[in-house]
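J.: take a look and give me a structure for this.
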Amino acid sequence: MAHNHAHGHHCECSQETKTDDLAVLYNLYSRIDLQNLECLNESIENSGKSVFRPWDERLDSDRFVQSDADEELLFNIPFTGNVKLKGLIIIGGDEGTHPSVVRLYKNRPHMTFDEAASPADQELNLVEDFNGTTEYATKIVKFSSVYHLTLHFPKNHGADTTKILFIGLKGDWSEGHRHGVTLCTYEATPSMADHKDKIIETTNMDV
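T.: Below is the predicted model of the structure:
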């Protein structure tokens, strides 16, 4: 199979090649700590987690998140390591429910709507995309060491509520040591006094 080295940042390649490439590139969903992901103003609890899924499931219209009180949605997305975020794809609903803007914040865990009034690290205007054909590039230098990403969708294309079916994240993942150190410290200290005999026995065995 011939490799086309020029291709990658251009979009004039065939749909088949592009789709194959995107399936590989848009795999950061597997690096999200889904258990701790938060979606604020979702109408159905935990529905926000369902929009982060494999590329080949992007058009599954049964899984989506819809905003509740107004058109705003905010995702707090923790990763299981450090991410260099390179791009994103947003598939939204029709009839004006598709978000029209996304604001990105780096490493600001548990952000609220009030805090999202502060300047974003990057803001993107979104076109209505129902198939995942529009790719948005991030400022890679700015998003090169991300352990937590916040996506704030302040408005949509005219509807009362916002609907998102799929959020694809493209980038590189590396193991982060940020949380590991803390966990090791906690695990090593709590019960030393209670188990002195066991610790001594274990140490002797190890030696």
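
J.: contacts, neighbours, all on C-alpha from now
T.: Will do.

J.: counting contacts, what elements does whatever helix or strand residue 172 lives in pack onto?
T.: Under the criterion of DSSP states H and E, residue 172 resides in strand 163-175. Packing partners of strand 163-175 (3 or more C-alpha pairs under 8 Å, 6 or more residues apart in numbering; DSSP states H and E): strand 65-66, strand 73-92.

J.: which stretch among those is buried most, on average?
T.: Mean neighbour count (mean count of other C-alpha atoms under 10 Å) peaks for strand 65-66 among the helices and strands packed on strand 163-175, with a mean of 25.

J.: Proceed likewise with the subsequent sequence, for comparison:
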Amino acid sequence: MSRKIIQSLTIAIAFLFSVHSVVLAQTTPPSFPSCTNPTGTVKVSYPSGTHGIPGNTSSFSGSDTVYDLGSGNHVQCFCAEDGNGIQTNWWNVNSLTGQEIDILLSQGWTFIPTGVVWGLEDDPYLVQNANYSCSGGTNGSTSDNGSGGGTVAGTSTSIGSVLGLAATGGILPIFILGSLGFISLSLGLYLKKEK
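T.: As a prediction, the model looks like this:
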């Protein structure tokens, strides 16, 4: 009798760990180029004007260029007139499950139900913004206004901002560890009682 219980518990534990590792393996974001040295095909470029940044309700004035990276993914490089840039990584997530998207939302991504409003494909996207230094109106170039200051292609002396917390886990690892603890305790009590 105890042999069947031990085998069943072993199978249950193996299943719990395999499900957790599959979910984590499928939620790795693609790599995105930096706006200081962008790659991809220019989808659209505006040298000036008022622009929107996903996840932020403010309007921004400056230049904006969107690069197509293939597979439905894009990188948006906005450069404000004051030289503060915002890079937005657009990840097409039409093949991800709701659980995978939830994991990524906990890692600082923002869900956009459709890219059509932003001039992209009619697919769901996850976006993530990052600050970078540009030269005021032109993405990734350098300038000198004669004042002795300025920036060098993407470098900045300012301290960055926190865009999200580290993904240290979610409810699934807690559930797995709790289940393992309960199973181990139950098995120990059962084997002790059997002696």
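
J.: Provide the TM-score value for the superposition.
T.: Once the chains are laid over each other, their TM-score by TM-score structural alignment, normalised by the length of the second structure reads 0.28; 91 aligned residues with a C-alpha RMSD of 5.1 Å.

J.: ok, back up a step: residue 17 of the first structure is nearest to which of the helices and strands packed on strand 163-175 of the first structure?
T.: strand 73-92 (17.1 Å; C-alpha to C-alpha).

J.: my guess is residue 111 of the second structure contacts residue 126. True?
T.: Yes - assessed by C-alpha atoms under 8 Å, residue 111 of the second structure is found in contact with residue 126 at 4.7 Å.

J.: the two: who's more crowded?
T.: Taking other C-alpha atoms under 10 Å, residue 111 of the second structure and residue 126 do not tie; residue 126 has more neighbours (25 against 20).

J.: the more buried one: what secondary structure?
T.: strand (DSSP: H, G, I helix; E, B strand; the rest coil).

J.: how near is it to residue 110 of the second structure?
T.: Between residue 126 of the second structure and residue 110 of the second structure the computed distance is 5 Å (C-alpha to C-alpha, to the nearest Å).

J.: residue 18 of the second structure now?
T.: Distance of residue 18 of the second structure to residue 110 of the second structure, given as C-alpha to C-alpha: 28 Å.

J.: out of the two, which sits in the busier spot?
T.: residue 110 (18 against 11).

J.: distance check, the more buried one against residue 178 of the second structure.
T.: 30 Å.

J.: pretty sure residue 46 of the second structure contacts residue 64?
T.: Yes - contact criterion C-alpha under 8 Å: residue 46 of the second structure and residue 64 qualify, at 5.2 Å.

J.: who's more crowded, the two?
T.: In this view residue 46 of the second structure and residue 64 are compared by other C-alpha under 10 Å, and residue 64 has more residues nearby, 26 against 15.

J.: would you say that one is within a strand?
T.: Yes - counting by three-state DSSP, residue 64 of the second structure is part of a strand.

J.: quick check: closest non-adjacent residue to it.
T.: Among residues not flanking residue 64 of the second structure along the chain, residue 78 sits closest, at 4.3 Å (C-alpha to C-alpha, 6 or more residues apart in numbering).

J.: so which strand or helix has that neighbour?
T.: Assigned by DSSP H and E, residue 78 of the second structure falls in strand 73-80.

J.: distance check, residue 91 of the first structure against residue 197 of the first structure.
T.: 59 Å.
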